[in-house]
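Q: The following comprises the amino acid sequence and a computationally predicted model.
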Amino acid sequence: MRSVARWLLAALLVVAGLSHLSWARRGYRIVVPDWVVDHAPIDKDGVVVASGAVEILLGAALVGLPHERRRIGSMIAAFFVAVFSGNVHQWRTGQPAPLMRTDRARFIRLLLQPVLVAWALWSTAPDRAAH
């Protein structure tokens, strides 16, 4: 079960990352809070591209480096925590972005973030049968 969950998580990360780099790139700029670019030497498009690249790398690492899966799972969970401020920003501002056109969708997205963190940690935990 954990193996299937890991593969699904890896696929989700790669597809999300690709969307950041291509078809949804413009829409994701809305999610980046102003304070991020006010305090970093990068613009909103750079944040979107960087986060997309990180998602692709994490997804690829999850399947390509099986001996490091626990460490990679922790990195994925940390990434999901790090981008949470963008989800809060989008919910508070009510700005539409890809797949987040309504206040309800934006609110549900907030509730989904802890699920993603738990998914990353659970799916990369060592199998008990292996010990």
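A: It's in.
Q: use CA for all of it now, contacts and neighbours both
A: OK.
Q: The residue most central in space within the chain: what's its closest spatial neighbour, skipping adjacent residues?
A: For the chain, the residue nearest the mean C-alpha position is residue 80 (5.0 Å; Cα atoms, centre = their mean). Distances taken as Cα to Cα, 6 or more residues apart in numbering put residue 117 closest to residue 80, at 6.2 Å, once the chain neighbours are dropped.
Q: adding another structure so you can compare the two:
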Amino acid sequence: MTIQESRGAKSSPRRSLPRLLGRLTLGAALLLAGISHLTFNREAFHAQVPAWVPLDTDLVVVLSGIAEILLGTALLALHRWRVPVGWVVAAFFVAIFPGNISQFVTATDSFGLNSDLSRGIRLAFQPLLVLWALWATDAWRSWRAGRSAA
């Protein structure tokens, strides 16, 4: 039996329930955010696209919305693939971080973020989304178990 199997065998249902709820909540949030990119918050998301991005702002908003819908759906539906999906979701949160930094640096108001303090607080939460994706999908635990076994 490998270390991963022995750790998996010891995990209790109570221990995995918070991760399951975390994964489902994150998936639902991404799905809603993606839908809002394409509908009622489309203009607001324009503030997230840095001026240096060499693509049409609306195209970036639409593509990121589609990505969020796909990632949210994957988190909700692909339990067997949760670890790789977790890494992709975490990478997505890292990839969109420059948009949040741009909004802070340029002092662009959007989503009720109308002060440096509110935009700064939002920046502080972005790394927590990365950690949430890795924790809720067992991606971090799987990576650590693989390193221990090597």
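A: Received it, and whenever you're ready, just let me know what you need. These numbers were taken from a predicted model, which means no experiment stands behind them.
Q: corresponding residue for the residue nearest to residue 80 of structure 1 in structure 2?
A: The criterion is TM-score structural alignment: under it, residue 117 of structure 1 has residue 130 as its aligned partner in structure 2.
Q: so what's the counterpart of residue 23 of structure 1 in structure 2 up against?
A: With the correspondence set by TM-score structural alignment, residue 23 of structure 1 lines up against residue 40 in structure 2. Counting by Cα atoms under 8 Å, 6 or more residues apart in numbering, residue 40 of structure 2 makes contact with nothing.
Q: On the three-state scheme, residue 40 of structure 2 is what?
A: coil (DSSP: H, G, I helix; E, B strand; the rest coil).
Q: residue range for stretch 94-102 of structure 1 in structure 2?
A: Taken onto structure 2 by TM-score structural alignment, stretch 94-102 of structure 1 occupies residues 107-115 there.
Q: What is the end-to-end distance of that stretch?
A: For stretch 107-115 of structure 2, the first and last residues are 7 Å from each other (Cα to Cα, to the nearest Å).
Q: next one: stretch 93-101 of structure 1
A: Start and end residues of stretch 93-101 of structure 1 are separated by 12 Å (Cα to Cα).
Q: quick one: residue 61 of structure 2 from residue 17 of structure 2, how far?
A: Between residue 61 of structure 2 and residue 17 of structure 2 the distance, using Cα to Cα, works out to 33 Å.
Q: Please say which of the two ends up with more neighbours.
A: Counted by other Cα atoms under 10 Å, residue 61 of structure 2 and residue 17 do not tie: residue 61 has more neighbours, with 23 against 12.
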